[in-house]
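In: Provided below for reference: sequence and predicted model.
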Amino acid sequence: MIHVVVAEEMGLLRSALCAALSSEEDIEVVADAAGLGQLWEALRRERPDVLVLELKADAPESALDVGRVLAETPRTAVLAMSHRWNPPLVEAAVTAGVRGLLSKSVAMPELVRAVRTTAAGERVIDPSAAAAVLSPPANPLTRRELEVLRVAAEGLPLKEIARRLFLAHGTVRNHLSAILHKTGTRNRMEAVRLAQRDGWL
């Protein structure tokens, strides 16, 4: 019997995952968790074979939690799911010791197969995760726009960005406008998050 813990913050999806996995004869969901507090408690108590864990595309640092998981229960295989894989997230997950990378859009039979595969000690890499590394999104920003965005990421006002880069105030404003247009974002912090997520910064 494969013992599984499911960690997913969305209650409805978490319940659906637990029900679907538990319907398999060789899989038992022994616990589920919405947050880290519940997760650590469940891991220490259950020592599962597989942890199905959500990772957020815009927060590669969330993969650091995997390292803590493996420190707590080194025999647990981590099967990570994400809405959108990107190079920083894939790199962080693999570095942290994740054994499986799946898209959250996979069909349930694929998830079941992935749980069995990771429990058996093998790796699972979803095509979308592989594509994120082999064909990362093209960077539409110029070198100067990236410089402006890198300084803007510090939260500085336009005048300070201009002073730091030895540019005119209006030039910085024009660069930021071009950045928002090219990235389809609403403000500079959204643009920063997108650029970090896709590995441009």
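Out: Nice, I can see it. Numbers count the residues shown, from 1 in each chain.

In: C-alpha from now on. contacts and neighbour counts both.
Out: OK.

In: any idea which helix is longest in the chain?
Out: helix 169-183 (DSSP state H).

In: now the element after that helix, going C-ward?
Out: Helices and strands here follow DSSP states H and E; after helix 169-183, the next one along the chain is helix 188-197.

In: which one in this protein is furthest away from the centre?
Out: Most distant residue from the mean C-alpha position of the chain: residue 168, 37.2 Å away (C-alpha atoms, centre = their mean).

In: from what I see, residue 115 and residue 50 are in contact.
Out: Yes. Counting by C-alpha atoms under 8 Å, residue 50 is a contact partner of residue 115 at 6.8 Å.

In: identify the contacts common to those two.
Out: Taking C-alpha atoms under 8 Å, 6 or more residues apart in numbering as the contact rule, residue 115 and residue 50 both touch residue 79.

In: put this next to the first one:
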Amino acid sequence: MIRVVVAEEMCLLRGALCAALSNEEDIEVVAEVTGVDEVSAAVRRHRPDVVLVDLAPDEPQPVEVVAGIVTATPGTAVLALGRQWSQTTVGELLAAGARGMVGTDASLAALVAAVRDVAGGARVIDATAAVSALSPPCSPLTRREAEVLRAAAGGLPVKEIARRLFLAHGTVRNHLSASMRKTGARNRMEAVWRARREGWI
């Protein structure tokens, strides 16, 4: 019997995932949790064979989530569920110990097969994630915006970024504002994180 913990914050989707997996004769859902904060405790308590964890787009530390599960129970396979994959995220999740990645648009049959495969020791990467890993995404950032954002990643103040890139302070602020708008971020460090996640910087 394959023991599974399901981590999904959306109640409707979580219920559907649990019902679909529980209908399989060789799969048992031993716990369901609403978010990544509860995953580690559930994994330590139940020692599942597989953790199916939804890494939402706004989850700030998907790699740390996966690494935490792998560290807590090295024998547990992590199957990441995601809405979109970037080249950087795919590589980092694999390096953190994820056994598989499946898109939220995958069929239930494909998801069930992925659970069985990772439980058996195989690595599963669906087509969307594989394409993302092989094809660099098209960035909405201009070359200069990307340069400013890379400089901001080190925590440098605007004045220092301007000095290093030979730009006016106002120009740096404008580039940072444009980067935040294009990445949908609330501040420049979130913009850095989102741009890195998408492989834009």
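Out: Looks like it arrived, so ask away. In this text the structure is predicted, and so the values were computed from the model without any measurement.

In: let me see the TM-score of these two.
Out: The TM-score (TM-score structural alignment, normalised by the length of structure 1) is 0.82; 199 aligned residues with a C-alpha RMSD of 2.8 Å.

In: now the angle from the longest helix of structure 1 to helix 188-197?
Out: Angle of helix 169-183 of structure 1 versus helix 188-197, following axes from the mean of the first three to the mean of the last three C-alpha atoms, to 10 degrees, is 60 degrees.

In: what about the residue lying closest to the residue farthest from the centre of structure 1 once chain neighbours are set aside, how many neighbours?
Out: Leaving aside its chain neighbours, residue 168 of structure 1 sits nearest to residue 162 (5.7 Å; criterion: C-alpha to C-alpha, 6 or more residues apart in numbering). For residue 162 of structure 1, the number of neighbouring residues by other C-alpha atoms under 10 Å comes to 20.

In: can you pull the contacts of the closest residue in space to residue 189 of structure 1 that isn't next to it in sequence?
Out: For residue 189 of structure 1, ignoring the flanking residues on the chain, the nearest one in space by C-alpha to C-alpha, 6+ apart is residue 153 at 6.8 Å. Counting by C-alpha under 8 Å, 6+ apart, residue 153 of structure 1 touches 188, 189, 192.

In: show me where structure 1 has its helices.
Out: 11-22, 36-46, 64-72, 87-96, 108-119, 127-134, 143-152, 158-165, 169-183, 188-197.

In: okay if I get these as a markdown table plus distance to residue 102 of structure 1?
Out: A markdown table is the format used below for the helices of structure 1 (distance: least, C-alpha to C-alpha, whole Å):
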| stretch | distance to residue 102 of structure 1 |
| --- | --- |
| helix 11-22 | 14 |
| helix 36-46 | 20 |
| helix 64-72 | 15 |
| helix 87-96 | 11 |
| helix 108-119 | 8 |
| helix 127-134 | 7 |
| helix 143-152 | 31 |
| helix 158-165 | 40 |
| helix 169-183 | 26 |
| helix 188-197 | 17 |
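
In: circling back: can you lay out the contacts of residue 153 of structure 1 as CSV showing neighbour count and distance to residue 149 of structure 1?
Out: Formatted as CSV, those follow (neighbours: other C-alpha atoms under 10 Å; distance: C-alpha to C-alpha, whole Å):
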residue, neighbour count, distance to residue 149 of structure 1
188, 17, 8
189, 16, 9
192, 24, 7
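
In: how much space separates residue 81 of structure 2 from residue 165 of structure 2?
Out: 39 Å (C-alpha to C-alpha, to the nearest Å).

In: of these two, give the one with the bigger neighbour count.
Out: Comparing residue 81 of structure 2 with residue 165 by other C-alpha under 10 Å, the one with more neighbours is residue 81, at 22 against 13.
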